[in-house]
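> I would like the atomic coordinates for the input below:
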Amino acid sequence: MADTGEILVVIPARGGSKRLPRKNVLPLAGKPLICWTIEEALDAKLNARIMVTSDDDEILAIARQYESEGVIAYQRPDKLATDNASTADVLIDAVKAEQAAGHDPKTLVLLQPTSPLRNADDIRAALDVFREGGCEDTVVAVCEVDHPTAWVGTIGDASRLEGIDLSGKRSQDYRKEYRLNGAVYVVRTDCLVSSGSLFTERMCASVMPRARSLDVDEAVDFRICESLIGG
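Below is the predicted model:
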């Protein structure tokens, strides 16, 4: 069993968004999108410190509404609020801010606010894989793909479809495949800081249902989430 040590949950939320402007504060079923992730992080009861890192005053103000429950509203440096700033850089900055405040997180849990359907059970399940599964570096949440990747191809010249498996096999005849869904990441902080990356060759997977794996990137994703929550 891996020793997770002190846990830091990081919820990164920029103010800017090109395809769906201000998406992190848009009201989803009556509350800002980011609140769904903050509240599930609290509900997971990980005995963790929870940090919302943002460049945006409105997002930070929302995070401060949860300060009495232990949520930290952290204003990231301006250099980490650009399109070129990587998620890993933002996370490393969060770790260093915690260390400067006298804390020494051994495990970091990344929860992106664009996965509002991910729940506390999904968060705990990923951490369980990290603890119990012999994972050495990172656990990533995944979901089963809708169709075999053998059915995925490219379109070449003259609209020619290329690279598709034309054997006629049924979807159930292929081995199950999974994709990253972006909902939960669990990583050793020392691995993150030393490598500068969330990803390694020794990742483990925590499987989530497709129904909770929707990532809000465009307006249509937002509407689908509203429909699922309301349904």
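
> hey, let's count contacts and neighbours off CA atoms from now on
OK.

> what's the helix or strand encompassing residue 95 packed up against?
With secondary structure defined by DSSP states H and E, residue 95 is part of helix 87-100. Applying 3 or more CA pairs under 8 Å, 6 or more residues apart in numbering; DSSP states H and E, we find helix 87-100 packed against strand 7-12, strand 49-54, helix 189-195.

> In TSV, list those along with distance to residue 154 and mean neighbour count.
Below are the helices and strands packed on helix 87-100 laid out as TSV (distance: least, CA to CA, whole Å; neighbours: other CA atoms under 10 Å):
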stretch	distance to residue 154	mean neighbour count
strand 7-12	34	24
strand 49-54	38	24
helix 189-195	33	17
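
> Pipe those into a markdown table and attach distance to residue 66 per row.
A markdown table is the format used below for the helices and strands packed on helix 87-100 (distance: least, CA to CA, whole Å):
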| stretch | distance to residue 66 |
| --- | --- |
| strand 7-12 | 13 |
| strand 49-54 | 10 |
| helix 189-195 | 25 |
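
> of these, which approaches residue 141 most closely?
strand 7-12 (15.0 Å; CA to CA).

> I would like the residues contacting that closest one, please.
Residues from elsewhere that reach strand 7-12, judged by CA atoms under 8 Å, 6 or more residues apart in numbering: 37-38, 41, 46-54, 87, 90-91, 94-95, 105-113.

> mind running it again at 7 Å?
Applying CA atoms under 7 Å, 6 or more residues apart in numbering, the external contacts of strand 7-12 come out as 48-54, 105-113.

> now the other sequence, so there's something to compare against:
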Amino acid sequence: MSLCVIPARGGSKRIPRKNIRAFCGRPMIAWPIQAAIDSGCFERIIVSTDDEEIASIAQSCGAEAPFRRPAELADDHTPTVPVIADAITRLNLPARTPVCCLYATSPFVRADDLRAGRARLEETDAPFVLSVTTYAFPIQRALRRGASGAVEMFDPAQMQTRSQDLEEAWHDAGQFYWGRAESWTHHKGVFVAGAQGLPLPRYRVQDIDTEDDLQRAELIMRALQMDDAP
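I've put the predicted structure just below:
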């Protein structure tokens, strides 16, 4: 068996009801649910939520919502790992069960990405496999801006270093995380020794935390849909 868990609490603040907000004609959560279905990776696709409306919409999109997340796991400060561990415990999964955490606000995730993540987990037996992408600009040349507007380099020693000579830096793409059930229940985070990064192209990675992020994401999605059109 393999399991997909989509965390989707109801109390998002910066974009109210973000997980079910309309996004290019569908509820936001519908996009990752469909990718999970299309991937063929999962025996079950479960939405962990405290919210009845989110549960109903998720079910209409093809996912399950067999329980309601307790309030202590549904506030602004709840990390992701305990939410996934809660679902694993409720379902009494064997330790070696592959479990994927798939974010509700990842409309750009693709079935191929999920299949590749599962394959990497099997090939490497890593504790976690997570989606990553590169920074668009060398982080070694980052600037600090003070209250007066004055700027200075975080690392002045890199001032004369050519961009192409600096090490490429990666960051969490925030779309999905594969791990065995035992990894989710034994670790407090996914950035542990041996975790593997699965590269995604930058043009398919967009955090959606503000209204500006949402508008940018919709523009990207429309461009991708046009590109994919026959």
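
> Give me the TM-score for this pair.
Remark: TM-score between the superposed chains equals 0.88 [TM-score structural alignment, normalised by the length of structure 2]; 218 aligned residues with a CA RMSD of 1.8 Å.

> Quick check: residue 126 of structure 2 is in a strand.
No. Checked against DSSP: H, G, I helix; E, B strand; the rest coil, residue 126 of structure 2 lies outside a strand; its state is coil.

> Aligned to it, what sits in structure 1?
Mapped onto structure 1 by TM-score structural alignment, residue 126 of structure 2 lines up with residue 136.

> Next one: its match relative to residue 103 of structure 1, how far apart?
Per CA to CA, to the nearest Å, residue 136 of structure 1 is found 22 Å from residue 103 of structure 1.

> Residue 55 of structure 1 maps to what in structure 2?
Residue 55 of structure 1 maps onto residue 50 in structure 2, by TM-score structural alignment.

> All the helices of structure 2, residue numbers only.
30-39, 52-60, 80-91, 111-124, 181-186, 211-228 (DSSP state H).

> Nearest to residue 197 of structure 2, out of these?
helix 111-124 (8.9 Å).

> what residues does the closest one touch?
Applying CA under 7 Å, 6+ apart, the set of residues contacting helix 111-124 of structure 2 is 35, 36, 38, 39, 41, 129, 178, 198.

> I only care about the residues you listed that end up buried; give me the ChimeraX line for that.
ChimeraX command restricting the contacts of helix 111-124 of structure 2 to the buried ones, with burial defined by 16 or more other CA atoms under 10 Å:
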select :35,36,39,41,129,178,198
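
> Name the nearest of the contacts of helix 111-124 of structure 2 relative to residue 167 of structure 2.
Among these, residue 198 lies closest to residue 167 of structure 2 (CA to CA), at 18.0 Å.

> mind listing what that closest one touches?
Contacts for residue 198 of structure 2 (CA under 7 Å, 6+ apart) come out as 117, 129, 130, 131, 132.

> Grab the nearest non-local neighbour of residue 197 of structure 2.
In space, and not counting its chain neighbours, residue 197 of structure 2 is closest to residue 130: 5.1 Å by CA to CA, 6 or more residues apart in numbering.

> Tally up the residues packed near that neighbour, please.
Around residue 130 of structure 2 sit 25 other residues, with neighbours defined as other CA atoms under 10 Å.

> How much space separates it from residue 228 of structure 2?
According to CA to CA, residue 130 of structure 2 and residue 228 of structure 2 sit 25 Å apart.

> again with residue 195 of structure 2
32 Å.

> So which of those two has more stuff around it?
Taking other CA under 10 Å, residue 195 of structure 2 and residue 228 do not tie; residue 195 has more neighbours (19 against 8).

> Per the alignment, the more buried one pairs with which residue of structure 1?
In structure 1, residue 195 of structure 2 lands on residue 203 (TM-score structural alignment).
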